[in-house]
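Chemist: compute the structure for the input listed below.
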Amino acid sequence: MNTTAEDIRKLPMVRILIPWGTGVAVGLKNTWLAGWTGTILLLILFTALIAGFFFTKKNYRLRYVFGMIAVLFLFTAGWFLSSQKIARIQNILPEKKEGVYVAEILEPGKTANGAPTAVCRIINKIDDKIPFPVHFRLVIYFEGNMDAVKPGNRFCFSGQLQPLPQPKNPEEFDYGRYLLLRGISGYARIRDEKIIWFPSGSSTIRSLAWEAREYLLEILKKYKIPEKERGVMAALSLGYREDLTEDTMRAYRSAGAMHILAVSGLHVGIIYLLFQYITFFLQRKKWGRIIRSLLGLCVLWGYAFLTGLSPSVVRAATMFSFFTAAGLLNRKVSSLNILASAVFVILVAEPFLIAQPGFQLSAAAVASIGAFYPKIALLWEPRNPLFAKIWSLVALTLSAQAGTFLLCIYYFHQFPVYFILANLVAVPLAGILLYGIVTLYLIAWWSFPASILSAILTFLTSVLNHSTHFIETLPGSVITGLWITPVQMALLGTSILFLAIFLYYKKAYLLQLAMIGFSGSLLISAEQKWQNSKNDLVAVYDLPHYSVISIRAGKCRIILCDSLAMKRPEYILSKTENFRIKENIEPSVLMGPDGIWPEDTRESAFSLRLSDGCRLIALPGKNIVLTEDMNIPSRQQIIKAHILIITGKKFQAPSALMTYFRPDLVVSDASVPDGCNKRYAEFFSRNNVPFHPVAWSGAFVREE
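Modeler: So this is what the prediction gives:
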């Protein structure tokens, strides 16, 4: 019986990938190795690696020294590669950002309100009519209807380049970081009159793929498939999700079937199996096998380009490419080693992909299926063929979920309870639909059968949508408000890894290590809850034009809003959701300016209206005063305000505020205009009072 160490030695690419991938991930957070520091360190380690190789050839017992140097070299190389790349993207915008530029469109898209946008490659900057070559990427927002926004098209524009936006609220989605990890250095907004389009040049592979996808999308519109079903069919077959409604995406996410709408290994596998079935006759001869394999690779990568080269599709296409090459060479390979090889090649070419949730989920699902499926499938071996297929799908779903649920909780803070039921319906239907949609694309020119097929596909898609919506509405269909820290995710992920190894080798220490990881995570959660229960929290959010303030004290969980914000409760709750989950401000009561303070919270905090437009919030050992167009009575008693929050669009005399409240700190929320903030800043600066304008400095958070 093989030992754990012997089996690990049979997975060389896994052993290479772990230090390399860890180094890449560190480099995205810390760019210390960018430049000469990393170059010199790599040269030293490379020299040590060569010396260690020849030394261990003479003294095999010291081979572990060579292994340690190799691990350190791979870690440093990954760190150097990613930090070098991210540092170059961060510092590439010209100092004088306003000017005339020449750009080429790479990826067209749309904003939430339907306005055209595109990721563009900037080719030249024009100074005094002389073009100077530059190389960086921008997101450009076009103001107007731009029919020429197509991949490969070039244009000249005049505008101001903007650096990537920074998040202004705690735990807010970092859109600037998201763009940076796509190789984008900034953004610009340009109007029609500021653009000169160049004549279309020769087509590129990317533009041809885009045109092909647009042609296929037009087929779905041609046969008058309803918008909701058409959006799902486009997402399912082409990875095009811009026509999906928010309601549909929420239903699939809550049911645990969102992977159906994100083109991934499942879809690539279905396409590959379809091609293998169609070309079965080529398998009979040796040259036929070679042609079949080469054609299969062309189909796989052509499909990958049609879907926009999403990380999960690239990973799946790379894996199938390795499997195909191994089959041609008659080599028996480990699926885990193939996965590691694919991920390694992808990260060498594009290290930023390691930070994309889609790529992480895709790789984790495949690895988890490889580890857990053989063991789970053996737990029951039904003789009935139908039950056997159902159990196989259940085992597959459980295996994939074992590797991805931590990432789902970390990124989306929820867990779908009925994911098995959802996948029992969604996966078979998705397979049938994908075969049918591909057939529709192929026979679109033949109107009569294509019309019948489109009607059948519309019905099946409607069944898929309705079943997903039904599962979403079941009691307790989704557990929300979940939060884990990166340390907890590392502990739990390591525990799951030890558990997977334990299933194969039955070593007690592996189970003990897994239990230690689980216990450590539970201790971290308990400590966080204790800290949250002990400390009071005040947060003033930066939501432009709105006054939104969170209070947490004892049992008190309240979000104070102005009348304007109360008209958009879903928007306010969605924008503050992640921070509320992390800081245990759930469930929160949304309260307007005239709301009545809940009785069960008055032991921890209470509110008192001092006058029109002025409210006192008393927390243990702390007074918070909110003022809006305050009308102070002539005999107003002086009240000590530890934090004074100014709200509203009207200017309030800061001298009167200082006289009656003597604040330790003044905060103006996002509803206060810039003109008022300038006057407040001047006054409080002269009087040495700390002033935090949320509209300028981002959200204000104080926890004590």
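Chemist: CA atoms for contacts and neighbours, from now on please.
Modeler: Will do.
Chemist: report the buried residues of stretch 19-39.
Modeler: 19-28, 30-31, 33-34, 38 (16 or more other Cα atoms under 10 Å).
Chemist: er, stretch 195-207 I mean
Modeler: 195, 206-207.
Chemist: now, the most widely separated pair of the buried residues of stretch 19-39?
Modeler: Farthest apart among the buried residues of stretch 19-39 by Cα to Cα are P19 and A34. That separation is 18.1 Å.
Chemist: quick revisit: which members of the buried residues of stretch 19-39 are positioned in helices?
Modeler: Within the buried residues of stretch 19-39, residues falling in helices by DSSP state H are 19-28, 38.
Chemist: give the contact list for the residue most central in space within the chain.
Modeler: Closest residue to the average C-alpha location of the chain: P357 at 4.7 Å, with Cα atoms, centre = their mean. By Cα atoms under 8 Å, 6 or more residues apart in numbering, the contact list for P357 reads 407, 411.
Chemist: re earlier: tabulate the ones in helices among the buried residues of stretch 19-39 (a markdown table), appending distance to L608.
Modeler: Converted to a markdown table, those look like this (distance: Cα to Cα, whole Å):
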| residue | distance to L608 |
| --- | --- |
| P19 | 58 |
| W20 | 59 |
| G21 | 55 |
| T22 | 53 |
| G23 | 55 |
| V24 | 54 |
| A25 | 50 |
| V26 | 50 |
| G27 | 51 |
| L28 | 48 |
| G38 | 60 |
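Chemist: this one next, for a side-by-side:
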Amino acid sequence: MDCFSHPLIRLVLPFTLGMVGANCLMDSLNLSVLFVLCCLALAPTLLHVKSKQPQSKKVFGMWATALAFLLGMTLFTSKHERISQGIPVDSSFCQGTLTERPVEKAHSWALNLRQENGSHILLYIGKSRSTSPQTDSVQFASLHIGDTILAQIKYLTATNTCEDNTFAPYYDYLFHHDVTATAYCNAQHWDWKPSNLSFNPLSVAKELQERMHQIYDERGIKGEAGSIVEAMTIGRKTILAQHTRKAFTEAGVSHVLALSGFHVGVIVMLMQVFFFSSILPRKWKWGVNLLLIFTLWGYTAITGLSPSLVRATTMFSILMLCQTGSGTFMSLDSCALTFFTMLCINPFYLFDIGFQLSFLSVSGISLWSKSILESCPSSNTVIRMLWNIIFISLACTLFTTPLVAYHFGKAPIWSVVSNLAIIPFVYIIMWGSMLWWLSLGWIWGNGIILLLVEWAANLMNEIVHFISSSSMSTLEWKPGILLTTILYMCILFFTFFYTSRVKKAH
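Modeler: I've put the predicted structure just below:
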């Protein structure tokens, strides 16, 4: 299979390279010049778009590639300049709207504030020495999303001008998440005003999440199993024990605890089974897919509108819209279109680790899924399903391990084994939780479902802890950017070699 036979991929590659180039050459780029160059490249591209001559098609391809490259540079530069303009001019005072619940640190409280231009400031307010910790907790708990925070700054650091190499990666991470500065103020030098809005979507979403937590708590889902169920279903990880987080990370299944593309994918599969999507005629799939999209966004809203889940829901929404047109859910072209659309929405997604891992996983599934099914030695439905699950997990692990090692300096050795071991329990927890919420009024049946969900969560937790306790659960390995690139080139070469052989054999 030749990926370059897909026209969208041939445009996405230069588009992405343009963004990478813009990030490397940001100090020497001018947005106006890039815009003019885009316009100059657009004209010959449009002139050759309808030509049927072979020579004109080659010229069109060259100009389209140049246009995609320049467009990537232009969008990234525009985003960078807009966020850079959000750095406060007055470093002694800041004002912003609270976008998340305050987070308690060792010596301060962290508040994420949105400014008028859309950029953010991460404000750290020192803990008071004159009041008790309980008084501080009550005060910050009274803050709501949408409230206005005013603070007299003691010191402020812009995230795009950090000269300390030790903290440079962290400040790059903050800047690519629209945080223009970090600031600190003393406990007595800040104030707040309640929100003037009668309806704040973020605040309502967080309140819904808290209400769902209360229902879980009232109905008896508590302890370690309860914290795992809440993390997997409503995205609430505040009560998750540190040793549990560490065990899931070392076992290579930390994605299970963070609402993301994995959970959205499971929900899509469950809803497709519920609506008999696979056997419906194509003319009905438009309505089913639109209903699925509304369901996904409703789920995203009631679980707090976390950035990773919003991104994953956007991705799957575009994929499902592509499916209604092409009939294929995860074709390379639909994945490329989704990738292109999301980078147009926010070019900084390119440097988000969750975004990178999501699309590497989806790309691995897209490239391998057809060949995996065709190479299955049995026609039995159950065997083919197990075959598909095992090798899809292998494909995802193959495509994500080098990047995980590059970013985190360690590669989970038992990732495939642990993923295969917990997949049945993930489905039981997700299915069971959905049925549990639907049967809240049926006390007897609701209790049985609760026992099943708790059993699955406890057993999954024990399996993960057993795997992570192995002395060889992770490999300490941090490849450089060059070695990581070479590894992905080898993976792609092996993928195309294997899939082409399977295609010829069938």
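Chemist: list the TM-score for the superposed pair.
Modeler: The TM-score (TM-score structural alignment, normalised by the length of structure 2) is 0.85; 487 aligned residues with a Cα RMSD of 3.2 Å.
Chemist: so what's W192 of structure 2 closest to, chain neighbours aside?
Modeler: I149 (4.5 Å; Cα to Cα, 6 or more residues apart in numbering).
Chemist: apologies, that question was intended for F323 of structure 1.
Modeler: Nearest one to F323 of structure 1, counting by Cα to Cα, 6+ apart, is I338 at 7.3 Å.
Chemist: how much space between whatever residue of structure 2 lines up with that neighbour and L319 of structure 2?
Modeler: The alignment partner of I338 of structure 1 in structure 2, by TM-score structural alignment, is S334. S334 of structure 2 is 6 Å from L319 of structure 2, where distance means Cα to Cα, to the nearest Å.
Chemist: swap in S92 of structure 2?
Modeler: Look at S92 of structure 2 and L319 of structure 2: by Cα to Cα, they are 46 Å apart.
Chemist: ok, those two, which is more surrounded?
Modeler: Under the neighbour definition other Cα atoms under 10 Å, S92 of structure 2 and L319 were set side by side, and L319 has more, 23 against 14.
Chemist: what about that one, which helix or strand?
Modeler: In the assignment (DSSP states H and E), L319 of structure 2 maps to helix 307-326.
Chemist: buried residues in that helix, which are they?
Modeler: The neighbour-count check on helix 307-326 of structure 2 (16+ other Cα under 10 Å) flags 308-324 as buried.
Chemist: just after it, pick out the following helix or strand.
Modeler: Per DSSP H and E, the first helix or strand lying C-terminal to helix 307-326 of structure 2 is helix 332-345.
Chemist: what about the helix or strand following that following helix, how far off from structure 1?
Modeler: With elements assigned by DSSP H and E, the helix or strand that comes after helix 332-345 of structure 2 is helix 353-374. Overlaying structure 1 shows helix 353-374 of structure 2 at a mean distance of 1.7 Å from the equivalent residues (mean Cα distance after the TM-score superposition for structure 1).
Chemist: quick one, helix 353-374 of structure 2 and helix 332-345 angle?
Modeler: 170 degrees (axes from the mean of the first three to the mean of the last three Cα atoms, to 10 degrees).
Chemist: can you give me the angle helix 353-374 of structure 2 makes with helix 307-326?
Modeler: Going by the same axes, to 10 degrees, helix 353-374 of structure 2 makes 40 degrees with helix 307-326.
Chemist: which strands or helices does the helix or strand following helix 353-374 of structure 2 pack on?
Modeler: Using DSSP H and E, the helix or strand that follows helix 353-374 of structure 2 towards the C-terminus is helix 381-408. Judged by 3 or more Cα pairs under 8 Å, 6 or more residues apart in numbering; DSSP states H and E, helix 381-408 of structure 2 is in contact with helix 353-374, strand 410-412, helix 415-438, helix 481-505.
Chemist: could you tell me where the second one falls in structure 1?
Modeler: Against structure 1, the aligned range for strand 410-412 of structure 2 is residues 414-416 (TM-score structural alignment).
Chemist: show me what counts as buried in that stretch.
Modeler: For stretch 414-416 of structure 1, the neighbour count (16+ other Cα under 10 Å) marks 414-416 as buried.
Chemist: with stretch 41-57 of structure 1 instead?
Modeler: Applying 16+ other Cα under 10 Å to stretch 41-57 of structure 1 flags 41-42, 45-46, 49, 52-53, 56 as buried.
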